[in-house]
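S.K.: Got a predicted structure here, sequence first:
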Amino acid sequence: MRTLQFFIDGAWVDPAGPIRRLPVVDPATEEPFAEIALGDAADVDRAVRAARRAFETFSLVSREERLDLLRRILVVYRRRINEMGEAISREMGAPLPFAVSNQAGSGAAHLQTMIRTLEHFAFEELRGSTLVTREPIGVVAMITPWNWPMNQIVCKVAPALAAGCTMVLKPSEIAPMSALLFAEILQEAGVPAGVFNLVNGDGPTVGEALARHEGVDMVSFTGSTRAGVAVAKAAADTIKRVHQELGGKSANILLPDVDLTEAVTRGVAECFGNTGQSCNAPTRMFVPAEREDEAAAIAARAAARFRVGAAPGEGPVLGPVVSEAQFGKIQDLIESGLREGAELVAGGPGRPDGLNRGWFVRPTVFAKVSPEMRIAREEIFGPVLSIVSYENEDEAVRLANDTVYGLAAYVQSADLDRARALSRRLRAGNVYLNDPAWDTGAPFGGYKQSGNGREYAEFGLAEFLEIKGIVGWGAAP
């Protein structure tokens, strides 16, 4: 990989100015294993100009040409999927089997879904004498996070390509290696020069320059709500479209009719998936008040079964969290739970026994959590579960909705009709009933401070399109 270069206009190029280096750190060892170059506004400008030139022709290519391109990308991606998993495992700590099957696998899944979507998507319809057509929005700036690098990159790049857009990607500087490999995959698949560009850098420099650039028509951002606010403010002066998928504090409501052992055990596993580093993780578990102690005991047993270890090791369930800063934030929130009177039933502060190096967090469960506690309100982004009790269904809904976030919610019930009815009362962009399989065809995005717009399938494709009405198209001459 050309880690000290950027991919601009179909070629690997050196930064415009003197190289500013940033180490890429393995979170399992706390040791750097690579260096990347950090870009600046000049590099962003060069990439945006390349994307603007490429848009003039790529926006006009046929559906079949775009389908052929996506199919070629998928072929190359599948061939290099083990490399991709290894890169993700090293840069953000995911256990290797999970990194290959889930992390890298999510990219392949989004490519497959977008190919099926593009085969049948209706870009035009005639309404009376007016032709309504959906056209590519233009040059898209993409700013993506470290926690699910390929999921978030591909669910932006694939629909942008399907729409006929060109783009500049700024991946997370914490976990950039998978993005550099993805650029190699696109180059090998024959993406035309300037259609896809990549500039590494930090948010205040490269992210800010992309959001402000007058040559960018849209910003698609995934990350924290705090950073999303900064992106929206930077983009406001040029009235560009801003699409955001931000933070979450998802509720998991266990109704009284569930098999409590099964539902709690499943809920702990969902919360701890990806070491808790998922924006839609069900981190608030709501249980009937009369069964709170029982639920806490089940959750403690479930947490104790999680093995923690270095990503290349033999089958650890939880790898490290991504960085020292993230580790410190999680420790602070765990300590706040203790100070504010929550009952610690599993885990707690510090590293697990025997792990003195690496940013490993003890799988942690709190019970007797009240809604005003920080652990019940703030996004922790680590393997920390809060159990909250409720007296009746109305209170469960009220407490679940009592958050600035609205990305996801979960409902567990033996009565599917009851779960369906409850799902309609939850202010969240996605509601998952009884632990369903992941669906790349479902719209993904949030209410409130969890963002705006949707990703995945035709919902994601539509975000990269402008709607034009050509009045009189069908009128008699």
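M.R.: Looks like it came in fine.

S.K.: Could you use CA atoms for every contact and neighbour count after this?
M.R.: OK.

S.K.: On the three-state scheme, the residue nearest in space to the middle of the chain is what?
M.R.: Closest residue to the average C-alpha location of the chain: residue 152 at 4.8 Å, with C-alpha atoms, centre = their mean. Reducing the assignment to helix, strand or coil with DSSP: H, G, I helix; E, B strand; the rest coil, the entry for residue 152 is helix.

S.K.: Below is structure B, check it against A:
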Amino acid sequence: MKNTDFYIDGAWVAPFTSSDLPVIDPSTEEPCATISNGSEADVDRAVNAARAALADWSTTDVETRLALLEKLYAIYQSRVDDMGKAMSQEMGAPIDYAKTAQFEAGAVHLEETIRILKGFTFEETRGPDLIVHQPIGVAALITPWNWPMNQVILKVAPALAAGCTVVLKPSEIAPLSSLLLAEMIDEAGFPAGVFNLINGDGPSVGAPLSMHPDVDIVSFTGSTRAGALISKAAADTVKRVALELGGKGANIIFEDADQDAVERGVLHCFDNTGQSCDAPTRMLVQRSIYADAVKTAQAVAVDQKVASAHESGAHIGPLISEVHWNKVQGMIQMGIDEGARLIAGGTGRPEGLPKGYFVKPTVFADVDNAMQIAQQEVFGPVLVLIPFDTEDEAVGIANDTPYGLGNYIQTQDSARALRIARQLNSGMVSINGEYLGIESPFGGVKQSGNGREGSTWGLEEYLEVKAIAGGAALL
């Protein structure tokens, strides 16, 4: 597969300079496609196209935008096999998982954007004044590799719905699904320049996009380190920056938790091969049930199947890349060196998988929250178990992290669950295995980022608020 063109101003165009990047299939370690690494000149061309299209697109009526988004939704739903294959190849999601969880994550966000747009109030009165919600302008969207369509559509759909024009830079190591989405947007008939896609790495494309004077908002999902760099690059032009970054979620399990709480928590941590920013990677267990929890976590990890992303069935696949595999291996070794008790997994590949970026599902027990294995985001199927005695101690451990994305509580005491949820310093809290609904906001605090994505909050991220004094009387 050769996908070296960019989608700019309604057409597929060759980059100004030729610099190829291979896309590596993490199950085989072999190239499965080739893309181009863009340049500052390519960024200028994409941003200029978006800026030129903004005047017309930003003034279209809601019905026009709705019709195009609904057509895109129908096209997207018809391409499940193609999209699933692309995501399985590019980032190693097992094919059945890619066609279900990964694919549907994009579909539901597109569907929710359409629902919100139908009822959103772009103009309202406050006393004698008129409050107007207007598109912020040109949106640079920089997305990660771990949930490709979830994160791309979570940004692209509300930006287009708001009336913004878009330049998308997907992850250079998982770009194939975004190229497919560009084909769908073209087929749906969005006007030229409204949506643009340019591939490339952070220094070549991400940085020029972030600092470009004609970009009005940068929305980024990825590592905290990269988010800080993007914020610095955007500072000189004082543009809006929305960040969804890392996490080190605590899963607090009390002695009255349901009997499946520990198993559920381990499997949730391992989901998507542990490559989810909101994964519950620190399991805090009340001491009275801690020994049993350790045994259960060990058994679940040992039973966790690891296999190629191209195999059907329920299993986890490889990590995304060699660089990331080495990072995760280093973190596992760090946990061993720090004195955490390794009860499952460890360094190296699983038996029978000599090739591919596969990792052993790993569990550490008797972890001190000050250890690096408990403080740093591993982004792999690596779980740490930490005992606690009291409710206050559990809250203190949970909050003792630079991150604040998602936390989890397991208890049958409703009053305690709500009391703790209010004390946890995070953007999201889940109780007893409940997942947040599609109508809720997604995002974090501290070094997990700022702003919110999803539903109404996702649309509002791409809108500016204008107050017109005395405007109510002019309607």
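M.R.: Looks like it came in fine. If you're wondering where the values come from, they're calculated on a predicted model, not measured in any experiment.

S.K.: quick one on the thing from earlier: how about the residue nearest to the centre of structure 1, what does it touch?
M.R.: 144-145, 222 (C-alpha atoms under 8 Å, 6 or more residues apart in numbering).

S.K.: Repeat that for residue 104 of structure 1.
M.R.: The neighbourhood of residue 104 of structure 1, defined by C-alpha under 8 Å, 6+ apart, consists of 81-82, 84-85, 88, 150-151.

S.K.: My assumption is that it lies in a helix; please confirm.
M.R.: Yes: counting by three-state DSSP, residue 104 of structure 1 is located in a helix.

S.K.: Just give me the match in structure 2 for it.
M.R.: In structure 2, the residue matched to residue 104 of structure 1 (TM-score structural alignment) is residue 103.

S.K.: who are the neighbours in contact with residue 451 of structure 2?
M.R.: Taking C-alpha under 8 Å, 6+ apart as the contact definition, residue 451 of structure 2 lies against 242-244, 443-444, 461.

S.K.: What about the contacts of residue 152 of structure 1, which are in strands?
M.R.: residue 222 (DSSP state E).

S.K.: of the contacts of residue 152 of structure 1, which stay in contact in structure 2?
M.R.: For the contacts of residue 152 of structure 1, the contacts that persist in structure 2 are 144-145, 222, with contact defined as both residues aligned by TM-score structural alignment, their matches' C-alpha atoms under 8 Å.

S.K.: For the residues you listed, pick the one with the most neighbours.
M.R.: residue 144 (27 neighbours; other C-alpha atoms under 10 Å).

S.K.: Show me the helices in the stretch 251-400 of structure 1, by range?
M.R.: Along the stretch 251-400 of structure 1, counting by DSSP state H, counting those that start in this stretch, helices occupy 260-272, 292-304, 324-339, 374-377, 393-401.

S.K.: how far does the shortest one sit from the chain's center?
M.R.: With C-alpha atoms, centre = their mean, to the nearest Å as the basis, helix 374-377 of structure 1 stands 21 Å off its chain's centre.

S.K.: Where does that helix end up in structure 2?
M.R.: Taken onto structure 2 by TM-score structural alignment, helix 374-377 of structure 1 occupies residues 372-375 there.

S.K.: quick one on the thing from earlier: looking at the kept ones among the contacts of residue 152 of structure 1, spot the one nearest residue 130 of structure 1.
M.R.: Nearest to residue 130 of structure 1 among these is residue 222, at 35.9 Å by C-alpha to C-alpha.

S.K.: Pretty sure that closest one sits against residue 244.
M.R.: Yes: contact between residue 222 of structure 1 and residue 244 holds when scored by C-alpha atoms under 8 Å: they sit 5.8 Å apart.

S.K.: Which neighbours do those two have in common?
M.R.: Common contact partners of residue 222 of structure 1 and residue 244 (C-alpha under 8 Å, 6+ apart): residue 228.
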